[in-house]
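1. Quick one, what's the 3D model for this:
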Amino acid sequence: MRRVAVGVIGAGKHGQRYLAHLREVPELAAAAVSRRDATRGREDAARLGCRFHADWRSLVADPAVEAVVAVVPPALHPAVTDAVAAARKPLLIEKPLATTGAAAAGIVRVLRAAAVPCLMAHTLRWNAVVRAIRTHLPAIGTLRAVVLNQRFEPSPLAWLDDPSMSGGGILLHTGVHCFDLVRLLTGCEVTDVFCRTARVRTVRTEDNFAAVLRLAGSDTVVAVSGCRATRGRSG
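-> Next comes the predicted model:
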């Protein structure tokens, strides 16, 4: 079986999950890793038996890398996608896509022009429970209400509370998973949103929210909420 050689840009807390998954999926192989902490990056590469690149641009250009996973702050996404598009390599990129709507639209234009396959990391779509619910929904009956909630411990990452780097708080970084599930499970697009946000532990971005959504052509009641100021995580 041929394995796709993957390069991972960003190997911090979340990036480590991707490195672990590369060892679990038989169709994939770790080809290279890049991270700011060169010492730990070399340790990661040695553990995986792959190359280390101190500069992520050299990872993208590496002929041994066939596809790229980007696990970096969204402020870096435009530069990463420009390089990946120029190299004509498939890309898996973390959400949010960018820090602003204009920057996100620019990324989409670049990737479409290069005809580069790109997947946003809406990982809950592939969750076994979610897939089972979607499969059996027709037999269960008409979907009348969707109520989704997520709770997380406060993040130690300072850049998450810097809008210039993160683009926003919990809405963009974890709330998007729930919004994506609403579209996936209902098959409808959102037309109207009422949302309240608050800051519990953060200073510059929201870490607490509740939203009510109206769907196009549907009477399904939808409520989504999340908080990143709890003792643990659920949802």
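2. C-alpha from now on. contacts and neighbour counts both.
-> OK.
3. give the contact list for Ala64.
-> By C-alpha atoms under 8 Å, 6 or more residues apart in numbering, the contact list for Ala64 reads 5, 31.
4. Tell me how far it lies from Val176.
-> Distance, Ala64 to Val176, by C-alpha to C-alpha, to the nearest Å: 33 Å.
5. ditto for Val65
-> Distance, Val65 to Val176, using C-alpha to C-alpha: 29 Å.
6. what about these two, which has more around it?
-> For the pair Val65 and Val176, the greater number of neighbours falls to Val65 (21 against 16), based on other C-alpha atoms under 10 Å.
7. So that one: helix, strand or coil?
-> Put simply, Val65 is coil when judged by DSSP: H, G, I helix; E, B strand; the rest coil.
8. Distance of it relative to Arg3?
-> With distances taken as C-alpha to C-alpha, Val65 is found 11 Å from Arg3.
9. Next, the second sequence, to be compared with the first:
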Amino acid sequence: MLSQFRSRAGDSRTLSVGVLGVGNIGTVHLKSALAMPDVTVVAAADAVPANRDRAERAGVERTYDDYATLLANEELDAAVVALPPFLHAEAVERAAEHGVDVFVEKPLARSTEEADRMLETAARAGIAVGVDHTLRYQPDVVGVKSAYEDGDVGHVPYASITRLNDGPLGRPPAETAPPSWPLDPDAAGGGTLLELGVHCFDVLEWLFGELEVRAAATGRTLDIDVEDAATVLLRAPEAGTTITLHCGSYQWEELPEVNTRLRLEGIAGTITNRDHLPENFYAGAARAALENVASRVGVADRTVFGPTFYLQAHYDALADFLEAVRTGEEPPVSGRDGQRSLALAERAYDLAAETATDEVELPEVRP
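-> Sure thing, here's the model as predicted:
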């Protein structure tokens, strides 16, 4: 069966890439792409002047204050969409108009309805859509999958996954106001279930096959308009596995060293992602959570990205997507994968609403 996507291999050995959004995660994607062989970042777009300055210091020759203008003026093979969720659909539509394949930051969209429209637009234009679900690329998670597929622990009747992060205000004390969109359910689509939960849904289906959501609860530890805590009970019928999932964006004074915990309880043993962490993980984390390696390559103040444990997953995910673009194959983490994670999140929201609890009970802390 022939691929619906056009191979770029015959066009040029080097892929031309644009980065739409150069905030926190957009900078990660930008520096990843700059470090890749046979990839040229020709332009970046961001409405914030400081972010455009950052892209230029990293070595991008042209920057724009509007992503639509970039897409209209540059000859691109692919674009990285690292914009807030409420802009994803429009950015994909503009890219489709110009025949540009897109690598979209998660969540793919704010809803399955919006995702379906995006994917229909992409299909009509014949462009590929990839999604940055990076848990599949973390070496500890890859190790769990390999051990599970080897069958050493036999049938796995129960599994659990936890994904944690800093809350929307950052670590206490909060000194600066966060961007408004993550706290706006219309702009973001939701809270921690879309910020962190979609990663978990994606990697669980990668491990166990199609999932069913059986129960869910969401709550808020802060007085905000989106949930910052969620717990979901799932069932994987094909694997015969029951799974609990918890995700939370809390105001940690110290974030746990490993913010993803994955555990498979097999009838002949247990597999955990901690067993598959690199030997130097803790030493590396102590040196720097986000470490960049400075390298002079003929342009003043240009830095070349040196991936650490977590950033390596983003690098590998983008590299795999661009290789699929080069060969005209479907991306390994496709738009349909992103849509599927959204569908599971929506089902969890529906079930949580049936037994809604507006607040999470916190224990009293005594001095």
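10. Now do the helices in the stretch 201-350 of the second structure.
-> According to DSSP state H, counting those that start in this stretch, the stretch 201-350 of the second structure carries its helices in the segments 281-287, 309-327, 335-354.
11. Which parts of the first structure are strands?
-> Secondary structure of the first structure (DSSP state E): strands located at 4-9, 28-34, 51-52, 67-70, 91-93, 118-120, 145-151, 190-198, 208-215, 221-227.
12. can you name the residues of the second structure that the shortest one overlays?
-> Put plainly, it is strand 51-52 of the first structure. Aligned using TM-score structural alignment, strand 51-52 of the first structure spans residues 62-63 in the second structure.
13. what's the answer for the fourth one, then?
-> Following TM-score structural alignment, the partner segment of strand 67-70 of the first structure in the second structure covers residues 78-81.
14. buried ones in that stretch?
-> Of all the residues in stretch 78-81 of the second structure, those buried under the rule 16 or more other C-alpha atoms under 10 Å are 78-81.
15. Rebuild the helices of the stretch 201-350 of the second structure as TSV, extending it with mean neighbour count.
-> Converted to TSV, those look like this (neighbours: other C-alpha atoms under 10 Å):
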stretch	mean neighbour count
helix 281-287	12
helix 309-327	21
helix 335-354	21
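16. can you list the buried residues of stretch 78-81 of the second structure in CSV and add distance to Ala236 of the second structure?
-> Formatted as CSV, the buried residues of stretch 78-81 of the second structure follow (distance: C-alpha to C-alpha, whole Å):
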residue, distance to Ala236 of the second structure
Ala78, 35
Ala79, 34
Val80, 32
Val81, 31
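17. Now do stretch 33-49 of the first structure: everything it contacts.
-> Stretch 33-49 of the first structure has contacts (C-alpha under 8 Å, 6+ apart) with 7-12, 30, 32, 50-56, 59.
18. hmm, try it at 7 Å
-> Stretch 33-49 of the first structure is contacted from outside by 7-11, 30, 32, 51-56, 59, using C-alpha atoms under 7 Å, 6 or more residues apart in numbering.
19. cool, stretch 230-241 of the second structure as well?
-> Contacts for stretch 230-241 of the second structure (C-alpha under 7 Å, 6+ apart): 156-159, 193, 208-219, 242-248, 348.
20. For it, grab the matching residue range in the first structure.
-> Mapping stretch 230-241 of the second structure onto the first structure (TM-score structural alignment) gives residues 209-220.
21. Next, the distance between the ends of that stretch.
-> Chord length of stretch 209-220 of the first structure, first to last residue, is 20 Å (C-alpha to C-alpha).
22. Check stretch 139-156 of the first structure too.
-> Terminal-residue distance, stretch 139-156 of the first structure (C-alpha to C-alpha): 43 Å.
23. cool, stretch 124-139 of the second structure as well?
-> For stretch 124-139 of the second structure, the first-to-last residue distance is 36 Å (C-alpha to C-alpha).
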